[in-house]
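Colleague: build me a model from this:
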Amino acid sequence: MSLLRANSIYLGTGQAPQYLSLKRANRHGLIAGATGTGKTVSLQILAEGFSRAGVPVFLADAKGDLSGICQPGAPKDFLLRRATEIGLDDYQFDAFPAVYWDLFAEQGHPIRATVSEMGPLLLSQLLGLNDTQEGVLNIAFRLADEQGLLLLDLKDLRAILNHIGENAASLTTEYGNVSKASVGSIQRALLALENEGAAGFFGEPALDLHDFIGRAPDGRGLINILAADRLIQSPKTYATFLLWLLSELFEELPEVGDPDKPVLVFFFDEAHLLFRDAPKVLLDKVAQVVRLVRSKGIGVYFVTQSPDDIPDDVLGQLGNRVQHALRAFTPRDAAAVRTAAQTFRQNPAFDTAAAITELAVGEALVSTLDGKGIPTMVDRTMIRPPQSRLGPATPQERQQAMMASPVAGRYDNVRDRDSAYEMLVRRARSPEAGAAGNSKGAGQTRTTSVPRSGGRQRQGVGETFAKSIASSVGRELGRALLRGLMGSLRRR
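Modeller: This next block holds a predicted model:
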């Protein structure tokens, strides 16, 4: 008898077979456990299951282990033995459709966003700016809006900052104090960002998020894999990029209510990096997005070592749980084990806290939402073996997948159109043009929507978020400044 069911993903077998209902998959989830306990395999079988059901997936491959999902697995003894132990009689190996992405354009298609799309709040987080420096960056975005200056790449941002520094005295009256020292600090932070190799992320053609939501010709969902083994060495860049991506998905996708299966499933690996040292205003926005994004059909799954890595406001929204082993070597570890155990609906057959410390590799405590949205009783579960390869794809296999990708060639060539840098250079050469340009911003606010590739323009998230973020940050620079949910809020 097959353990596979329609409208659900088979996870493994404990006291009974454990399934993740596709109907409840957009209620988000958590995969937790110490290093080496099997989290990556749990992520892999979930990605396979969603793809098989026609649901596209985005995941960050922090160690490179998941890139082999485009290749069928090999019949290794421990995989076959696990399939036999759990009664998976129809276990077969298979390859899954994968699209590779890379911010550094080395191991996948390049991903880019404009500076305007990133917005001042997330950009300040990325650059590690203090409140004063963030205020100057906000002024830069406001001034760019008022004077019709497109902020597409880092040279545009540098140009507008230079313009602010050179005109600090005249700008102070209208926008508040602007110190050249703060401008210099931002410029140094931009230089450090460029030295990390992240400057290539800013520019055009910008990513069209609909390219993530695709299916292979056989109807299976595409598995979008971000090469993050190099990116993870710059934790702040990694975290900021993923937070930006989540906010963009929230903004761009339409409301779908409660679909029979997700529109897209998003996996945050090394999730603790997303929340480390993040300001409260940003944490509040993450919690808000996670709460609301399910109505867009997006399921968000956090992968980390301990549930303690996730803020309570976010953790309370994760209905589907796969908890691998935790080790209680210190009092803090023991407290984390107790916390993890308390989040489950208890099973009288075993002590949940004790079981967490006793789980073998590839074994997990599993609790998912049933058809009524109620958490199932936790079960000690042997996780099913994956069908695709355990381990990375070779460079040749990755290259072949990229050549066959539906986005092959779409993002390869950088486009550098007329924007703030070019416009300010022309003003410097022509004083008359500069005076005319400066006069455009006097007494009025001008909105400059930055078209993405294909001419698509930004739309509004809503005034509620705009007012909330403005209140939290403590500045009211106008709605033109707040263009994106987390630093790039858009107007309606």
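Colleague: only C-alpha atoms for contact and neighbour calcs from this point on.
Modeller: Fine.
Colleague: residues in contact with residue 266?
Modeller: Residues near residue 266 by Cα atoms under 8 Å, 6 or more residues apart in numbering: 57-59, 298-301.
Colleague: let's see 10 Å
Modeller: By Cα atoms under 10 Å, 6 or more residues apart in numbering, residue 266 lies in contact with 26, 28, 47, 56-60, 224, 242, 245-246, 249, 298-302.
Colleague: kindly report the same for residue 390.
Modeller: Listed by Cα under 10 Å, 6+ apart, the contact set of residue 390 reads 40-41, 44, 65-69, 71-74, 79.
Colleague: then residue 407?
Modeller: When contacts are counted by Cα under 10 Å, 6+ apart, residue 407 is found next to 99-100, 109, 211-212.
Colleague: spatially central residue for the protein, please.
Modeller: The geometric centre of the chain, computed from its C-alpha atoms, lies nearest to residue 242 (Cα atoms, centre = their mean), at 2.7 Å.
Colleague: to compare against the first, here's the next sequence to fold:
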Amino acid sequence: MTTFPIARSGDNTLEIQGKMANRHGLIAGATGTGKTVTLRRMAEAFSNEGVPVFLVDVKGDLSGITEAGSDSGKVGERIAEFNLGGGWLQNFPVRFWDVFGETGIPVRVTVSEMGPMLLARLMNLNDTQEGLLNLVFKVADDNGWHILDLKDLRSMLQHVSEHAAEYRTRYGNVSAASVGAIQRQLLTLENEGAEQFFGEPALNLEDWMQTENGKGIINILNSEKLMRSPRMYSAFLLWMLAELFEMLPEVGDMDKPKFVMFFDEAHLMFDNAANALVEQVEQVVRLIRSKGVGVYFVTQNPLDLPDTILGQLGNRVQHALRAFTPRDQKAVRAAAETFRSNPAINVAEAIGELGVGEALVSFLDEKGMPAPVERALVLPPQSALTPLSAEARNARFQSDSLYPAYKDMVDNYSAFEALIEANAQAAAEKEAEAAAKEQAKAEKAAAKEAEKAEPGLLDGFLGGLTGGRKKSGQGLGYNVADSIGSQINRQVTNAISRSVMGIIKNMLK
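Modeller: Predicted coordinates:
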């Protein structure tokens, strides 16, 4: 049976049971109490057993996982205290990622994959604006137009605004004010770097679920810059959860999880989040365990997470909390009440007394029941605590086998190009229609001119017949007959003259 050793209480090693690792977990505690070391120890334990890991590096100090640690300082003391031996220290396979592509392999997501609900969360839209965003996605879907990047979304907004009357009857009201508000939010996102985040090639999450030499690869997302845009951070992490849920098949409880994720600064996922969004996260967290995925939230205060989410977290490590304010005291009591009691420990008091690297620990047992809480010391990390230099980190990710596949953004055919073609076709059709109207107008004018010219031609013809003379009081029929008679007389006279002249010529011969 697979286990993951995390802490030591006396001679007792506290381990996460492999079958229960997908029941999620919580690492909580005030700043400087050792949460990051606990996160690192858990990631190393999972990697050692061939479980791929994803973790968020908020402070940029986790890159040392790729190097073996040193037997010195507090780490050396803890190794000696637990008699772990020289073989304890080792390095781990690491893959560096960065939404902005500066310190890791670029991470991109298409706008369509993010979806209107998470985009509305990302742009802090109200209900009316979110409704318009859903309308835009519906129009794109019905026309087969793919919204891949921000220019596609902006083009779609402009298109819907220009054809508001057409779409209003089919999809609902199109508010010009809402279109303008969304366009302004898109401009804000661009300033935060979202233009690099949305596009193709999009991240294939299967690339995060790899192993190397029997160890699970630890995927580190550098979030130092990303944290300056909390909305983008939360939207990305929520998308990743939902995408994993859709992608992975049902596997039930396995001997060990297929994948484990650690979300640092987890409160950012839920700050000012709509109830519908929290419900979606709760549903995904509850159901994703059957896909073999474990989700571990890292935050300062357990109260940072909604109760519905907190109730799903079975494996818990609680570092010290400082109860200086009434809210802090409430948090201490709330944290104490979440543990299965241990008669030997006053949990509420112990939370305020814990030292650095010390924690209250309760993991699920083989039957899925929380074990009684124990006061324990977290095992020392096996990898280096010192982060890599910028040059060493850049060299690592740029030589990664996946880097060429994600390095350059690709501008594939999408809504932007489709709308350009549609507008060009519409303009050509309009121009052809205008030309046809002009031709019809010209033909009509020519016909009118012909009608005006016809009476003059008839008068000329009649005038020729009458020799230009008109007799008053006589009708048209008389004039025509007179003209014809005159012509006949002239023709007969000419014929007779020619005959007489012919006879005279013959007589003279």
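Colleague: now the TM-score, please.
Modeller: Once superposed, the chains reach a TM-score of 0.85 (TM-score structural alignment, normalised by the length of the first structure), with 429 aligned residues with a Cα RMSD of 1.4 Å.
Colleague: circling back to that earlier point, sort out for me which of the contacts of residue 266 of the first structure are in strands.
Modeller: Judged by DSSP state E, the subset of those located in strands is 57-60, 224, 298-302.
Colleague: please name the residues that touch the corresponding residue of the second structure for the residue nearest to the centre of the first structure.
Modeller: Under the alignment (TM-score structural alignment), residue 242 of the first structure maps onto residue 237 of the second structure. Taking Cα under 10 Å, 6+ apart as the contact definition, residue 237 of the second structure lies against 56, 243, 263, 266, 268-269.
Colleague: which residues in the stretch 351-500 of the second structure form strands?
Modeller: According to DSSP state E, counting those that start in this stretch, the stretch 351-500 of the second structure carries its strands in the segments 358-362, 374-378.
Colleague: ditto for the stretch 51-200 of the second structure
Modeller: Residue ranges of the strands in the stretch 51-200 of the second structure, as given by DSSP E, counting those that start in this stretch, are 53-57, 94-98, 105-106.
Colleague: can you name every helix or strand that the shortest one contacts?
Modeller: So that's strand 105-106 of the second structure. When contacts are defined as 3 or more Cα pairs under 10 Å, 6 or more residues apart in numbering; DSSP states H and E, strand 105-106 of the second structure sits against strand 94-98, strand 218-222, helix 390-398, helix 403-406.
Colleague: can you check the first one too?
Modeller: If you count contacts as 3+ Cα pairs under 10 Å, 6+ apart, strand 53-57 of the second structure packs onto helix 35-48, strand 94-98, strand 218-222, strand 259-263, strand 293-299.
Colleague: please identify the deepest-packed of the strands of the stretch 51-200 of the second structure.
Modeller: Counting by mean count of other Cα atoms under 10 Å, strand 105-106 has the highest mean neighbour count of the strands of the stretch 51-200 of the second structure, with a mean of 26.
Colleague: residue 502 of the second structure -> the first structure?
Modeller: Matched to the first structure by TM-score structural alignment, residue 502 of the second structure sits unpaired.
Colleague: hang on, the earlier thing: can you lay out the helices and strands packed on strand 53-57 of the second structure as JSON lines showing distance to residue 356 of the second structure?
Modeller: Output for those, formatted as JSON lines (distance: least, Cα to Cα, whole Å):
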{"stretch": "helix 35-48", "distance to residue 356 of the second structure": "9"}
{"stretch": "strand 94-98", "distance to residue 356 of the second structure": "27"}
{"stretch": "strand 218-222", "distance to residue 356 of the second structure": "24"}
{"stretch": "strand 259-263", "distance to residue 356 of the second structure": "21"}
{"stretch": "strand 293-299", "distance to residue 356 of the second structure": "16"}
